[in-house]
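Asker: Coordinates only, no sequence provided:
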C-alpha cells in the first residue's frame, strides 16, 4: 500500500461486484484498502487498478479460522466492510445441507466474528466504521431463498442493534440493503434467468450509496426508491400475501 498514512478499510468479498466497487469507492475516498476474498488472481487484478493503495489477502471465510487470521495479519483497521456472502435458490428440503450451512457460515458466523474482533480497537480509539452488507431480502421471509433471507435478516438486526449499542463511542455500524444488483450473485445463486434481475442496479451505484452512508454514520440505507417502497410495504402488508408473492416470484 502507499507510504502516505491513510485510513485503512478492510473489504471482504472484494473480488467482484459490490465488494470490488466498494474497494474502489474507499480508495477514491482517500483510504487504503485490504482486499479479502478466495480468488487471489481476481484480487491482484483489482489491486493493480488502485494506484498502490491496496493490499491482497486471500482467505476463504467458510473456514472458521479465517477471521482471527485476518486480524492477526492486519491489526486494527479504521473501516470494516463485511460484504462477503452468497445464496442458493431452491427449496429448503432439496438444497444440499452442506451448501446451506456454508451460507450460514459465511453470511452470519464469519461476519459476526469479524465484527466482534475488529470492533474493540475501534471503540478503544474512539473512532471507526463498520459496513455490513445485507439485502432487501432481510425485510421478509423468502420461499426459495429461505436460508439466505434468514441470514440477511440476522445481519440487519445485528447491525441496527450494534448501531444503538455504540452510540456515543465514535464508532458507527451501517447496514446496506441493496435489491437486485448487477453482480455474480445471481449466477452463483442459480438465479441467472430470474426476472428479478432484469432491472438490476449497477454495483457501482450500490457501492456509492453504501460508502456515503458509512462515512455519514447512518444506521441503514436501502438502495433505490422502489426497493425502499418495497421494504416499507412488506412491514404493513398481510404476512400471508407477502409470502405468496415472494414464493411465486422465486419458485414460480
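Answerer: That came in fine, so what should we check first? All figures in this text were calculated on a predicted structure; none of them were measured in a lab.
Asker: use CA for all of it now, contacts and neighbours both
Answerer: Fine.
Asker: which ones are touching residue 197?
Answerer: Contacts for residue 197 (Cα atoms under 8 Å, 6 or more residues apart in numbering) come out as 180-182, 186.
Asker: Swap in 10 Å and give it another go.
Answerer: 179-183, 186, 191 (Cα atoms under 10 Å, 6 or more residues apart in numbering).
Asker: Keep only those of these that are in strands.
Answerer: Among the contacts of residue 197, the residues falling in strands (DSSP state E) are 181-182.
Asker: Dump the contacts of residue 197 to CSV, plus distance to residue 209 and neighbour count.
Answerer: Formatted as CSV, the contacts of residue 197 follow (distance: Cα to Cα, whole Å; neighbours: other Cα atoms under 10 Å):
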residue, distance to residue 209, neighbour count
179, 13, 23
180, 15, 22
181, 13, 22
182, 15, 19
183, 16, 18
186, 21, 20
191, 24, 18
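Asker: Just give me the closest of the contacts of residue 197 to residue 235.
Answerer: Comparing these against residue 235 with Cα to Cα places residue 179 closest, at 16.3 Å.
Asker: for the residue lying closest to that closest one once chain neighbours are set aside, what are its contacts?
Answerer: Among residues not flanking residue 179 along the chain, residue 136 sits closest, at 5.3 Å (Cα to Cα, 6 or more residues apart in numbering). The contact partners of residue 136, taken as Cα under 10 Å, 6+ apart, are 149, 152-153, 156, 176-180, 222-223, 227-228, 230-231.
Asker: Leaving out sequence neighbours, find the closest residue to residue 222.
Answerer: residue 177 (4.7 Å).
Asker: Next, work out how far apart the one you found and residue 236 are.
Answerer: 19 Å (Cα to Cα, to the nearest Å).
Asker: Same check on residue 201?
Answerer: Residue 201 is 25 Å from residue 236, by Cα to Cα.
Asker: same check, this time on residue 157
Answerer: 18 Å.
Asker: So which of these two has more stuff around it?
Answerer: A count of neighbours by other Cα atoms under 10 Å puts residue 157 above the other of residue 157 and residue 236, at 15 against 9.
Asker: And here is the other one:
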C-alpha cells in the first residue's frame, strides 16, 4: 500500500481526499489541529476500509507544527507517496480591516508551510523515482482579491515552477484550484454565504475525483469543474485593470459577507 499525508484532513476538501484515498486502499497520515476529530476520523476510515491511518496533531501556523510534519515526510522507513497540502483558512474583511497578525498567519499557512512541506516530501520522492504533491489553491489565485488571492496565486506559481524543475523524475506536482466548495471554510471565518448563487457551489467529493484524475494525467493546474473553467477562460481575456474593478464588485455582490 502507498501512503498519503493530508493536512487540514478533518473537514472539507481534506476530509474528502481522506475518504477517497482510503477507499482506494491508501494508508493515511491525517494532519490537523484537533486531536479528537483526527482520532475519530482515523478510526472510522480504518474500520470502513481496512487501511492504516496515523494521527499527527500539528498547527501549521507555528514552526513547531510545520517541523513535526516535515519530520514525518522525511521518514525513509515509512515514506509518504502523496502529499496533499490542504490546510488553509480565510479572513473576514477588506484589507486594513484584518489585523496584520492574521494576514501574516495566512501567509505562514498558505505559503511557508506549503513551501517547506513540499520540499520535505519531494526530496525522498525524487530519490524513489515516484510520488505526487497536490497543493490546494483556489480560483481566487487568478483574481486580484487581497491577501487570500495573492497567497493562492503564490501556491499556483510555486507548484508550476517545481513541477517543471522535477519533470522526468517521476514526481508529479499539481495546484488544485476549485471555486466555492461546501465545507466549513466560510463558517469558520465568520462569513455568510446566503448571497452566493447555488450554481457556484461545488461538492468536495466531486472536486477530489476530478483532482485525482487530473493528477494522473500529469496536469499541473487543475480547475475541477466546467463552469469554473469557463469563468477562468473569461478572466484570461479580461484586461487586468478592468478585472480588478469587476472582481471587487462581484466580491461585494456574491462573495462571503
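Answerer: Great, that's in hand. Nothing here was measured: the structure is a model prediction, and the numbers come from that model.
Asker: Tell me how they score on TM after superposing.
Answerer: The TM-score (TM-score structural alignment, normalised by the length of the first structure) is 0.92; 244 aligned residues with a Cα RMSD of 1.5 Å.
Asker: Please look at the residue nearest to residue 222 of the first structure and residue 221 and confirm they touch.
Answerer: Yes: between residue 177 of the first structure and residue 221 there is a contact under Cα atoms under 10 Å: 6.1 Å.
Asker: Looking at the two, which is more packed in?
Answerer: Between residue 177 of the first structure and residue 221, counting by other Cα under 10 Å, residue 177 is the more crowded of the two (26 against 19).
Asker: And the more buried one, how far from residue 50 of the first structure?
Answerer: In this structure, residue 177 of the first structure and residue 50 of the first structure are 26 Å apart, going by Cα to Cα.
Asker: Most widely separated two among the contacts of residue 197 of the first structure?
Answerer: Greatest spatial distance among the contacts of residue 197 of the first structure (Cα to Cα): 179 and 191, at 13.6 Å.
Asker: And the helices in the stretch 51-200 of the first structure?
Answerer: Listed in chain order, the helices of the stretch 51-200 of the first structure (DSSP state H, counting those that start in this stretch) span 66-74, 97-104, 111-125, 146-165, 185-189.
Asker: which of the ones you listed is buried the deepest?
Answerer: Among those, ranked by average contacts under mean count of other Cα atoms under 10 Å, first place goes to helix 146-165 (a mean of 20).
Asker: Quick one: work out the angle between that one and helix 111-125.
Answerer: Taking axes from the mean of the first three to the mean of the last three Cα atoms, to 10 degrees, helix 146-165 of the first structure and helix 111-125 form an angle of 10 degrees between their directions.
Asker: Next, show the common contact partners of residue 177 and residue 221 of the first structure.
Answerer: 133, 206, 210, 228.
Asker: mind putting those in TSV, distance to residue 241 of the first structure, neighbour count and secondary structure included?
Answerer: TSV is the format used below for these (distance: Cα to Cα, whole Å; neighbours: other Cα atoms under 10 Å; DSSP: H, G, I helix; E, B strand; the rest coil):
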residue	distance to residue 241 of the first structure	neighbour count	secondary structure
133	27	25	strand
206	29	26	helix
210	31	29	helix
228	19	16	helix
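Asker: Same list (the residues you listed) but as TSV, adding distance to residue 25 of the first structure.
Answerer: Below are those laid out as TSV (distance: Cα to Cα, whole Å):
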residue	distance to residue 25 of the first structure
133	15
206	10
210	9
228	23
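Asker: Closest one of those residues to residue 140 of the first structure?
Answerer: residue 228 (13.3 Å).
Asker: That closest one: what's it in contact with?
Answerer: 136, 177-179, 221-222 are the contacts of residue 228 of the first structure under Cα under 10 Å, 6+ apart.
Asker: same question, residue 29 of the first structure
Answerer: By Cα under 10 Å, 6+ apart, the residues touching residue 29 of the first structure are 7, 23, 211-212, 215.
Asker: Which of the residues you listed are buried, as a PyMOL select command?
Answerer: In PyMOL, this line selects whichever of those come out buried by 16 or more other Cα atoms under 10 Å:
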select buried, resi 7+23+211+215
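Asker: how about the contacts of residue 29 of the first structure, which pair is most distant?
Answerer: 7 and 212 (15.6 Å).
Asker: what's the closest of the helices of the stretch 51-200 of the first structure to residue 15 of the first structure?
Answerer: Using Cα to Cα, the nearest of the helices of the stretch 51-200 of the first structure to residue 15 of the first structure is helix 185-189, at 12.1 Å.
Asker: circling back: can you list the helices of the stretch 51-200 of the first structure in TSV and add distance to residue 246 of the first structure?
Answerer: As requested, those are exported to TSV (distance: least, Cα to Cα, whole Å):
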stretch	distance to residue 246 of the first structure
helix 66-74	34
helix 97-104	20
helix 111-125	26
helix 146-165	11
helix 185-189	16
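Asker: Between those helices, which one is closest to residue 195 of the first structure.
Answerer: helix 185-189 (10.7 Å).
Asker: against the second structure, where does that closest one fall?
Answerer: Helix 185-189 of the first structure corresponds to residues 185-189 of the second structure when matched by TM-score structural alignment.
Asker: for that stretch, the distance to its chain's centre please.
Answerer: Here stretch 185-189 of the second structure is found 15 Å from its chain centre; the criterion is Cα atoms, centre = their mean, to the nearest Å.
Asker: ok, the equivalent of the residue nearest to residue 179 of the first structure over in the second structure to residue 150 of the second structure distance?
Answerer: Mapped onto the second structure by TM-score structural alignment, residue 136 of the first structure lines up with residue 139. Between residue 139 of the second structure and residue 150 of the second structure the distance, using Cα to Cα, works out to 11 Å.
Asker: Find residues that contact each of the two.
Answerer: Both residue 139 of the second structure and residue 150 are in contact with residue 156, where contact means Cα under 10 Å, 6+ apart.
Asker: Check whether residue 31 of the second structure sits in a helix, strand or coil.
Answerer: Following DSSP: H, G, I helix; E, B strand; the rest coil, residue 31 of the second structure is assigned to strand.
Asker: My read is that it contacts residue 14, right?
Answerer: Yes: with contacts counted by Cα under 10 Å, residue 31 of the second structure reaches residue 14, the gap being 9.4 Å.
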